[in-house]
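Visitor: below are the sequence and a predicted model; questions follow.
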Amino acid sequence: MYEKFIVNRSNWALDDWLNWQENLNPNQIDLSLDRIKEVKEKIRFNQPEIDIYLVAGTNGKGTTVHLLNSILCLKGLNVGTYTSPHLKKYNERVTYNNKPLEDTDFIDSFIEIENVRGDVPLTYFEYGTLAAFLSLNRFSCDAWIIEVGLGGRLDATNILNPNVSIITNIALDHQEWLGNTVNEIASEKAGIISSNAPCVCGALNTGEIIGEIANRENTDFYLIGDDFSLSNGVNGSVWSSKSKTIEKIRIPNHWAQGEKNNLAIALMSIEACNSDLLPNTEALNQLLGSFSIPGRFQIFDYRIPWILDVAHNPNAAINLRERLGTIELTDKNIMIVSLMKDKDLEEFVSLFEDIVAKWVVCTMNTPRSLSGDEISKRLSEKGLFDVTVLNDPDEAFEYIETINHNYNAVIVTGSFEIVGPCIHWHENKK
């Protein structure tokens, strides 16, 4: 079997593997742990005996992962991370000490999986998740920080037994797979809670439900507002838990409440795992002074400011709108927007109507994307008529160059699938 496999795929590049994986399972989303557990057992994967942080939630997962990673690296730990989706290159999904893995790291893991997979139809995400864990296992990590893909209970990342389970927040999203109420969604996401491992929760609206699940799992439960908080102090912000305090924290100027909550959650998670790793005020402020994440309120100055943010549901849009309020914006801005079919387009755009004078819409390069024509039709039904439809993101970006002298800023949002191409477009313009 191994020799036959090598003959068939020995010269495959990373993109060849990824394209092939997309067609291995006909369902792009097929929530189940059965397939990945079966292959995990065949490959004899054992998770390392290190600290593992597993991060779920509707929004803020990526920011929480980046904050945890930055703090732990600052303390001198060797840290592996796994996040999804990626903005520009697949390699971004797995990092070791802030460096994306090489193509060969992934390919070696893909070969290892394929040699035992048999006819198990792993999804694209399941294949990538198992490969990420195999790849990180080859490095001398002190900690892993793993972002849940979708939900929690049946997500591929839930084959791990974390040292800390983290739930950032709960809002309506992915109802087709997770349930139609925040309580149902909370129950699905709380499926990552592991017996005897603490759970840190930033979801006040469903804290009681998640706390009950944590209690059934016999684990310590820390809820934002009750057990820890980030509040305004005399000389900056103050993070505090029942036993620790960090004062005089300088919060970045363009942060909204979401980012503040993510910081509070990250610090509580570190305390719950190993309080000796909490940073002092000086170290934390140094970190926050240069903290940024690609695609999260990322600003390019190209003739006029371009503000890029991967907000992709109404809850994230609320946070983006708050962040936009921290800078001087008039009501004469352009928004390039496209969303997935399962998102609430009308509620999303309603949050920006007061600052957007022109809408530019397009179809993203994914079958899950709303079409530009459909977005335009629905915006018109809302009474928003200054809408231009382009075929794809690149056409939308190029179109802006012909009209941007009439506007103050360009806001690009709605999905990783439009922000990622925009970052690539800007980098090519340099």
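Guide: Looks like it arrived, so ask away.
Visitor: from here on, just use CA atoms for contacts and neighbour counts.
Guide: Fine.
Visitor: ok, and the closest non-adjacent residue to R153?
Guide: Nearest in space to R153, with sequence neighbours left out and distances taken as Cα to Cα, 6 or more residues apart in numbering, is G191 at 3.8 Å.
Visitor: list the contacts of the one you found.
Guide: Shown here is G191, whose contacts under the criterion Cα atoms under 8 Å, 6 or more residues apart in numbering are G152, R153, L154.
Visitor: so who does the first one touch?
Guide: Neighbour list for G152: A56, N158, E188, K189, A190, G191, I192 [criterion: Cα under 8 Å, 6+ apart].
Visitor: assign a three-state SS to the second one, would you?
Guide: Meaning N158. helix (DSSP: H, G, I helix; E, B strand; the rest coil).
Visitor: what is the neighbour count of the closest residue to it other than its chain neighbours?
Guide: The shortest distance from N158 to any residue that is not its chain neighbour, by Cα to Cα, 6+ apart, is 6.0 Å, and that residue is I192. The local packing of I192 (other Cα atoms under 10 Å) involves 29 other residues.
Visitor: residues contacting I192?
Guide: Under the criterion of Cα under 8 Å, 6+ apart, the contact partners of I192 comprise L54, A56, G152, R153, N158, S165.
Visitor: want to compare, so here's the second one:
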Amino acid sequence: MNTLSDWLAHCERLHPKTIDMGLDRVKAVAQRMGLSFECPIITVAGTNGKGSTCAMLESILGQAGYRTGVYTSPHLVHFEERLRLRGEAVKADELLPSFARVELARTADGDEISLSYFEFTTLAILDCIAQAGVDVAILEVGLGGRLDAVNILDADCAIITSIDLDHMELLGPDRESIGREKAGIMRTGRPVVVSDPIPPQSVIDHAAAIDAELWRFGRDFNYSGDKQQWSWAGRDRRYSGLAYPALRGANQLVNASGVLAALTALREKLPVTAQAVRNGLAFVELPGRFQIIPGQPTLVLDVAHNPHSVAALTANLDAMGYYPTTHAVFGAMADKDLAPMLARIMPLVDRWYFTDLPTPRAASAADLQARCQALNPGVASASALFADPLLALRAAVAAADPADRIVVFGSFYTVGGVLKEGVPRLQAQHLKP
């Protein structure tokens, strides 16, 4: 296996299950590898806001002069996006030695251990971070927390973002069950920042049960603000007159508040200046999170894919002002709670462009249209079906007037299918004369 594509194809063939909850196998391979970190580790779990939280941590710590290693998933276009070293996506060739080390450990002494695609790639990325000599590792937890592969490491600080209903077949039927799984990333005696303003009681109870150092939104830290600026206050620290984060959306202040709480909790290990905080929030970037591509018609990209994130997207769209027509390119996974997602955003959408996605988990464009029609029969005459997101976007651009708005949402695959064109080309294609 000489290329990253070879290794990823190998990983896809290894294990009978796409998702296989449990840490025994991945922990055994990590031990064979001697995987360990000399730097502080921050883990980030939650239903929504994980990517934004990781990006803000990375930006502020980078501005403070630290060499950062950031693992997030899934990717939008290229696998290499899952690992950023010092603010840049890793080169494919840099990953190859780590994939080889995982394979060597996995098959050592003829005692082969089966790993899922996610487990194998997570170990390779963690190994690459450990080998890179970074000053801090920022690790997004993929699914749940307690049994996620990232949780084989003991974090110096854990962050739990907003918790909502998602992946219920694996994590449980309600917020309390899901919160209990997320709480598994906590460690005794170490800080855990809970930035969800109304967290499940199971999260609070677990922190008390294991004696973690709980930092809770609204009690240990909070924010206030007006239209021009915002301020943050936490334990023995305050930031005033901050510019709003470069990531758009009202929900980003909640995420930013959790980030500042984590950095305050870690100030002995990772001190940062107020200027690093200001610059980090001002310059942070994260594709696909209420990302507005300049041009006409207005183009908004958002990976919102569950009721909570679609509610945030709807609120952000509503705050943008008046557009004669809103066109929506929508593709989603079949296992999502689609009815509340569609019901929430439907009053803002005038025309729908339903798209198939390149994964067996996805709902077909026809199925999405049928579900939408069940909520609003008028959708039948105001919608069309497409084989992929880029075709759907091109149809929306052709139909839209310059003053209109196009929203692409529903899945990482939907937004990624559009972003594979590259932002400059995308911008050029959707400009109206």
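Guide: That came through fine. Note that the structure is a prediction, hence the values are computed from the model and not measured.
Visitor: hmm, back to that, closest one of the contacts of G191 of structure 1 to L278 of structure 1?
Guide: G152 (26.7 Å; Cα to Cα).
Visitor: so the aligned partner of R190 of structure 2 in structure 1 is in which element?
Guide: Residue pairing (TM-score structural alignment): R190 of structure 2 is matched to A197 of structure 1. When elements are assigned from DSSP states H and E, A197 of structure 1 belongs to no helix and no strand.
Visitor: quick one: contacts for A197 of structure 1?
Guide: Contacts of A197 of structure 1 were listed using Cα under 8 Å, 6+ apart, and they are P162, N163, V164, S165, T219, D220.
Visitor: again, but for A403 of structure 2
Guide: A403 of structure 2 sits next to Q296, P297, T298, Y323, P324 when contact means Cα under 8 Å, 6+ apart.
Visitor: now with 10 Å, please.
Guide: Under the criterion of Cα atoms under 10 Å, 6 or more residues apart in numbering, the contact list for A403 of structure 2 reads G295, Q296, P297, T298, Y322, Y323, P324, T325, T326, K432.
Visitor: JSON lines for those, including distance to S116 of structure 2, secondary structure and neighbour count?
Guide: Compiled in JSON lines, the contacts of A403 of structure 2 are given as follows (distance: Cα to Cα, whole Å; DSSP: H, G, I helix; E, B strand; the rest coil; neighbours: other Cα atoms under 10 Å):
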{"residue": "G295", "distance to S116 of structure 2": "42", "secondary structure": "coil", "neighbour count": "16"}
{"residue": "Q296", "distance to S116 of structure 2": "43", "secondary structure": "coil", "neighbour count": "21"}
{"residue": "P297", "distance to S116 of structure 2": "42", "secondary structure": "coil", "neighbour count": "23"}
{"residue": "T298", "distance to S116 of structure 2": "40", "secondary structure": "strand", "neighbour count": "22"}
{"residue": "Y322", "distance to S116 of structure 2": "47", "secondary structure": "coil", "neighbour count": "12"}
{"residue": "Y323", "distance to S116 of structure 2": "45", "secondary structure": "coil", "neighbour count": "15"}
{"residue": "P324", "distance to S116 of structure 2": "47", "secondary structure": "coil", "neighbour count": "11"}
{"residue": "T325", "distance to S116 of structure 2": "44", "secondary structure": "coil", "neighbour count": "17"}
{"residue": "T326", "distance to S116 of structure 2": "40", "secondary structure": "strand", "neighbour count": "22"}
{"residue": "K432", "distance to S116 of structure 2": "45", "secondary structure": "coil", "neighbour count": "14"}
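Visitor: which residue numbers in structure 2 go with the helix or strand containing V55 of structure 1?
Guide: With elements delineated by DSSP H and E, V55 of structure 1 resides in strand 51-56, which encompasses its position. Per TM-score structural alignment, the counterpart of strand 51-56 of structure 1 in structure 2 is residues 40-45.
Visitor: for the aligned partner of K377 of structure 1 in structure 2, which three-state class applies?
Guide: Alignment note (TM-score structural alignment): K377 of structure 1 maps to A370 of structure 2. Taking three-state DSSP as the rule, one finds A370 of structure 2 in the helix state.
Visitor: of the contacts of A403 of structure 2, closest to S231 of structure 2?
Guide: Within those, distances to S231 of structure 2 taken as Cα to Cα reach their minimum at Y322, with 29.5 Å.
Visitor: about what we covered before: the contacts of G152 of structure 1 into TSV, with extra columns for secondary structure and distance to A131 of structure 1?
Guide: Below are the contacts of G152 of structure 1 laid out as TSV (DSSP: H, G, I helix; E, B strand; the rest coil; distance: Cα to Cα, whole Å):
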residue	secondary structure	distance to A131 of structure 1
A56	strand	20
N158	helix	14
E188	helix	24
K189	helix	23
A190	helix	24
G191	helix	22
I192	helix	20
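Visitor: which of those residues are also in contact in structure 2?
Guide: Of these, the ones still in contact in structure 2 (both residues aligned by TM-score structural alignment, their matches' Cα atoms under 8 Å) are A56, N158, E188, K189, A190, G191, I192.
Visitor: now do the residue lying closest to the fourth one once chain neighbours are set aside against I192 of structure 1, distance only.
Guide: By the measure of Cα to Cα, 6+ apart, the closest residue to K189 of structure 1 outside its immediate chain neighbours is G152, 4.3 Å from it. When Cα to Cα, to the nearest Å is the yardstick, G152 of structure 1 and I192 of structure 1 sit 5 Å from each other.
Visitor: which residues in the stretch 301-433 of structure 2 form helices?
Guide: Listed in chain order, the helices found in the stretch 301-433 of structure 2 under DSSP state H, counting those that start in this stretch are 307-318, 338-345, 365-375, 389-399, 412-419, 423-430.
Visitor: what about the ones you listed, which gets the closest to R32 of structure 2?
Guide: For those, proximity to R32 of structure 2 was assessed by Cα to Cα; helix 412-419 is nearest, at 33.5 Å.
Visitor: read off where the closest one ends up in structure 1.
Guide: Under the criterion TM-score structural alignment, helix 412-419 of structure 2 matches residues 416-423.
Visitor: ok, stretch 136-147 of structure 2 next?
Guide: Structural correspondence for stretch 136-147 of structure 2: residues 143-154 of structure 1, per TM-score structural alignment.
Visitor: for stretch 32-40 of structure 1, what is the distance to the chain centroid?
Guide: Here stretch 32-40 of structure 1 shows a centroid-to-chain-centroid distance of 23 Å under the convention Cα atoms, centre = their mean, to the nearest Å.
Visitor: stretch 39-49 of structure 1: which residues count as buried?
Guide: By neighbour count, and taking 16 or more other Cα atoms under 10 Å as the criterion, the buried residues in stretch 39-49 of structure 1 are V39, K40, I43, P48.
Visitor: and for the aligned partner of F106 of structure 1 in structure 2, the neighbour number?
Guide: When the structures are aligned by TM-score structural alignment, the residue of structure 2 matched to F106 of structure 1 is L95. In terms of burial, L95 of structure 2 registers 21 neighbours under the definition other Cα under 10 Å.
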